[in-house]
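[1] I'd like to go over a predicted model; first the sequence, then the structure.
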Amino acid sequence: MNSLSSKDLLFIVFMLFSMFFGAGNLIFPAFLGNAAGTEMWVSLAGFIITAVGLPILGVIAVGKAGSLNTLSTRVHPWFAMVFPFLIYLSIGPGLAIPRAGTVAYEMSIKPFLPNALSGSPAMLFLYTLVFFALVLYLSLSPSKLVDRFGKLLTPILLFLIAIIFVKAILTPVDSLAKPIELYANNSFFQGFLDGYLTMDALAALVYGIVVVNTIRLKGIKDDSSISRYMLFAGLGAGILLAIIYSILTFLGASVSALEQMNNGANVLTLVMNELFGQTGIILLGVLFTVACLCVSISLVISCGEYFSRLIPFFSYKTWATIVAVISFIIANLGLNQILAISVPILGAIYPLAIVLIVLGLLNRFVNHSIYLYGIILTAIFSFIDTINTALLDKAWSNILGIIPLYEQGVGWVVPAIVGIAIGAVVGASKVRKLNK
């Protein structure tokens, strides 16, 4: 077989979309719209760059390289050992999977519990036990991913969102409010930073190989065809994500005049209550459950395949079980504890992922020294900034503020460019020495 049918390609697009689209992808654009109000479209533009553009470019970069390990090795063998490991821990059992399970509980079951039970750890335990048992069961057969996602879960997800959007258009809730301070003064860059929280650029580095394997299972073997279909799948999933994010941002903004909430889950609850009453809360719970299932299954499969290659002593099924069990345990720490550690971790890792993706896409023009120095200077800045934010209560911010774009939250850009420039000079010098 030398080509994919349009139907197969569409299902792969749906599969990739649903792998990306989890709980965070619902709550963060809704919060952005609610907080940005009249500035929602400017903020959304920044959000789409990091929450749509970078993930799709990441999938393509991994597809071109062949694997995340190959892409990371271009920096240094040690980097290829440490960086993928940190990514898989972050988007896997250490953060993203437990977050999905806990958010699904908070949005689907907890609102309907009596007050005496709503704060009970036992209820969270029982829900996550069932949730992760189902996730594990559906993760044990990765070859069925396209059928389960492309033909079932994604259409359900899109149908539910379409119902909500149509209702919002037919019965608009209210006018838009003025943005809160963060979005009033820094709307584009704040949206850009909000896109980090979806974790999709990190997930893209993991999902790339899953999509490659899915295409190969369809009979496509040559690298050029695989790269072409990766591009089509990425663009298709990206268009879907951008449309859904625009809808969710609009929904959040539509209730900004009623109340500006402190998180996206509360924003969506307010929207659904205004549009559908109590029935809307049930619909929202179903939407969150399907989205969280999709992303959790994808991440368990990705982590299981990675760790089974890293430590082949255990089989894929054993590793998938280990990942699901650890995720279940961490999920029972509670949502607030999980979210509290996410911002500094993502602030440290995300800039490295962005630089690696960009260099991977430009690989034919990039030498080893550019990879090495670009990543080193980005890592140094990210490490210092993470310590400043997480441990020192921003005591070094005045000093770091000398760096351009630091106040906008993307101070890593200049160190990255400087590192790339140094790498270009060093690389050119090595070429000249070899040619003498």
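    Perfect, I can see it now.

[2] From now on I want contacts and neighbour counts done on CA atoms only, so please keep to that.
    OK.

[3] Can you tell me the closest non-neighbouring residue to residue 250?
    Take residue 250 and drop its neighbours on the chain: the residue closest to it by Cα to Cα, 6 or more residues apart in numbering is residue 33, 6.1 Å away.

[4] where's that neighbour, which helix or strand?
    helix 23-36 (DSSP states H and E).

[5] Pick out the residue nearest the middle of this structure.
    residue 200 (2.0 Å; Cα atoms, centre = their mean).

[6] okay, pairing it with this:
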Amino acid sequence: MENKRNKIKEYLTIGSMLFGLFFGAGNLIFPVNLGQNAGANLIPAMIGFLITAVGLPFLGTIAMGISESNGLYEMSSGINKKFGLFFTIALYLTIGPFFALPRLGTVSFEVGLKSFISDEQMKLFLLIFTFIFYLIAFLFSLKPSKIMVWVGKVLNPTFLVLLSILIIIVFIKPMGNAFGQEVQDSFVKNSFTEGFIGGYNTMDVLASLAFSIIVIQSIKGLGIKEPKEIAKYTLKSGIVTLILMSIIYGSLIYMGASSLGKLNISENGGIALNQISNYYFGFIGQVLLAVIVIIACLKTAVGLITACSETFNKIFPRVSYFKFICIVTLVSFLVSNVGLNSIIKLSLPVLNFLYPLAIILMVLIFLSPIFKNDKRVFKITLLFTGVASFFDALKIAPSIIKENFIIEELLKVIQKILPLFKEGFGWLIPSIAGFIMGLLIIKLKSKK
């Protein structure tokens, strides 16, 4: 019984750590914003969002566990060395110093402290705050072996207690009837699709592949060495994360929809959260929200700095882990001072390119027994996916790129010939076609 109780405790601790690593900036602001836009259509939007923001990250974590590799780079390089290098670096730069990490510092400031500061002093205080924020994250990242203790046992439980206070009061005293609120134009007919693509913003599918290196090392730190046992621990710990994230996401989407009873739609979820907490608790609510957001973002920042630096150290072993955490932290600090809305706009095309590749990679890992893990199926399917998702990314690229005459004409042609391109799923049919072609090729080769 003691051994069983210890195992349950270990599953809960790793699950808490994994949830803590996942649940950062986007996980707080995007569900609230989605709820405000979806209004009465919050249920289909919520289902779509939960698939990409909870279901797929869960599958990603399990996929890495059953792949028996020590991280994304090792696994993707097994398919093709150049693809492995490109995909790993692109993914870690996206969820690291270029987009996700800077967003953590900016969200902490905008949601937690912006309302206390005048417009004239905004840039100066953002600079000071982000410097302190990334310095603390840097200090936590110096000892990656302690990450399960810091995140799983300290920061995450504190965050959950504080966030629960706000969520409970929203359900007890809602601002309005969530199912009777106005639905924004894009959500009238496509609420599920909007929710599904909205889940990309959390970056959790990418994070599930990136954080695998931390999860696997943490499990090994418990004395678990057998690949099958590591996969089992990953699965059972992932269930804890799945349940926690589903409950909190659903609550935040409901919070956003019901807030329309008293508030107008905000420019982003950070502003909405600030207004909601101020409505319920006044000044104390803003202080409570500031603490919630800073803890949420800090724990994820520690995980991202650690994961990025450990991976880059494996790819480029001549550069030490310490030097990488210095570089990653410094770049994140500099980019964070660009501003939240700018970071979100710039990240969307990159996410639309990388997300389909990550999703298909996970699916192929699960389906690999069917084609005996033949690398040709991986290569052909991912090639088809990559080409199609590139056009999906081009469609929402900045105006300076998208409004080029050649690009405009190209996108018109692609929209006519590529099914589901208008809905944002232009990569789906090419991925299936690539998979079928890969299966046919290995079958023909085996006959020869």
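    Everything's here; your move. What you see is a predicted model; the values in this text were computed from it and never measured.

[7] Need the TM-score from the superposition.
    Overlay of the two chains. TM-score (TM-score structural alignment, normalised by the length of structure 1): 0.95; 431 aligned residues with a Cα RMSD of 1.7 Å.

[8] returning to that earlier point: pretty sure residue 20 is one of the things the residue nearest to the centre of structure 1 touches, is it not?
    Yes: between residue 200 of structure 1 and residue 20 there is a contact under Cα atoms under 8 Å: 6.3 Å.

[9] Do a quick rundown of the helices in the stretch 1-150 of structure 1.
    6-20, 23-36, 40-48, 54-65, 68-73, 77-91, 96-108, 115-118, 121-139, 145-148 (DSSP state H, counting those that start in this stretch).

[10] doesn't residue 257 make contact with the residue nearest to residue 250 of structure 1?
    No: the pair residue 33 of structure 1 / residue 257 is not scored as a contact, 11.3 Å apart, by Cα under 8 Å.

[11] Name the residue in the two with the higher neighbour count.
    residue 33 (34 against 15; other Cα atoms under 10 Å).

[12] The equivalent of residue 341 of structure 1 over in structure 2 - how many residues pack around it?
    Taking TM-score structural alignment, the alignment pairs residue 341 of structure 1 with residue 346 from structure 2. Neighbour count of residue 346 of structure 2, defined by other Cα under 10 Å: 15.

[13] Which strand or helix spans residue 346 of structure 2?
    helix 340-367.

[14] Now find how far off-centre that helix is within its chain.
    Averaged C-alpha coordinates place helix 340-367 of structure 2 at 9 Å from its chain's average position (Cα atoms, centre = their mean, to the nearest Å).

[15] Mean deviation, it versus structure 1?
    Compared with structure 1 after fitting, helix 340-367 of structure 2 deviates on average by 1.1 Å (mean Cα distance after the TM-score superposition for structure 1).

[16] which strands and helices sit next to that helix?
    When contacts are defined as 3 or more Cα pairs under 8 Å, 6 or more residues apart in numbering; DSSP states H and E, helix 340-367 of structure 2 packs onto helix 56-66, helix 100-112, helix 204-210, helix 375-395.

[17] Just give me the mean distance for the third one relative to structure 1.
    Using mean Cα distance after the TM-score superposition for structure 1, helix 204-210 of structure 2 ends up 0.7 Å from its aligned counterpart in structure 1, as a mean over the superposed pairs.

[18] Output the residue interval of structure 1 matched by that helix.
    Using TM-score structural alignment, helix 204-210 of structure 2 pairs with 200-206 in structure 1.

[19] swap in stretch 85-104 of structure 2?
    Taking TM-score structural alignment, stretch 85-104 of structure 2 hits residues 81-100 over in structure 1.

[20] so where does the counterpart of residue 291 of structure 2 in structure 1 fall, helix or strand?
    With TM-score structural alignment as the criterion, the equivalent of residue 291 of structure 2 in structure 1 is residue 286. Here residue 286 of structure 1 sits within helix 278-310, counting by DSSP H and E.

[21] in that helix, what's buried?
    280-308 (16 or more other Cα atoms under 10 Å).

[22] how far apart are that helix and its match in structure 2?
    Relative to structure 2, helix 278-310 of structure 1 is 0.8 Å off (mean Cα distance after the TM-score superposition for structure 1).

[23] And whichever helix or strand comes after that helix, what does it pack against?
    Note on helix 278-310 of structure 1: by DSSP H and E, the next helix or strand toward the C-terminus is helix 316-331. Helix 316-331 of structure 1 sits against helix 96-108, helix 121-139, helix 278-310, with contacts defined as 3+ Cα pairs under 8 Å, 6+ apart.

[24] what's the mean gap between helix 316-331 of structure 1 and the aligned bit of structure 2?
    Mean deviation for helix 316-331 of structure 1: 1.3 Å (mean Cα distance after the TM-score superposition for structure 1).

[25] List the buried residues of stretch 209-228 of structure 1.
    209, 210, 211, 212, 213, 214, 215, 220, 221, 225, 226, 227.

[26] now, among those residues, which is nearest to residue 323 of structure 1?
    Nearest to residue 323 of structure 1 among the buried residues of stretch 209-228 of structure 1: residue 210, at 17.0 Å, using Cα to Cα.

[27] from memory the closest one sits against residue 304, does it?
    No: under the criterion of Cα under 8 Å, residue 210 of structure 1 makes no contact with residue 304, lying 11.4 Å away.

[28] Helix or strand: which one has the residue lying closest to residue 67 of structure 1 once chain neighbours are set aside?
    Once flanking residues are discounted, residue 67 of structure 1 sits nearest to residue 209: 5.9 Å by Cα to Cα, 6+ apart. Secondary structure assignment for residue 209 of structure 1, by DSSP H and E: helix 200-217.

[29] What are the contacting residues of that helix?
    12, 16, 19-20, 50-52, 54-56, 58-60, 62-63, 66-68, 87-88, 91, 143, 146, 226, 229-230, 302, 350, 353-354 (Cα atoms under 8 Å, 6 or more residues apart in numbering).
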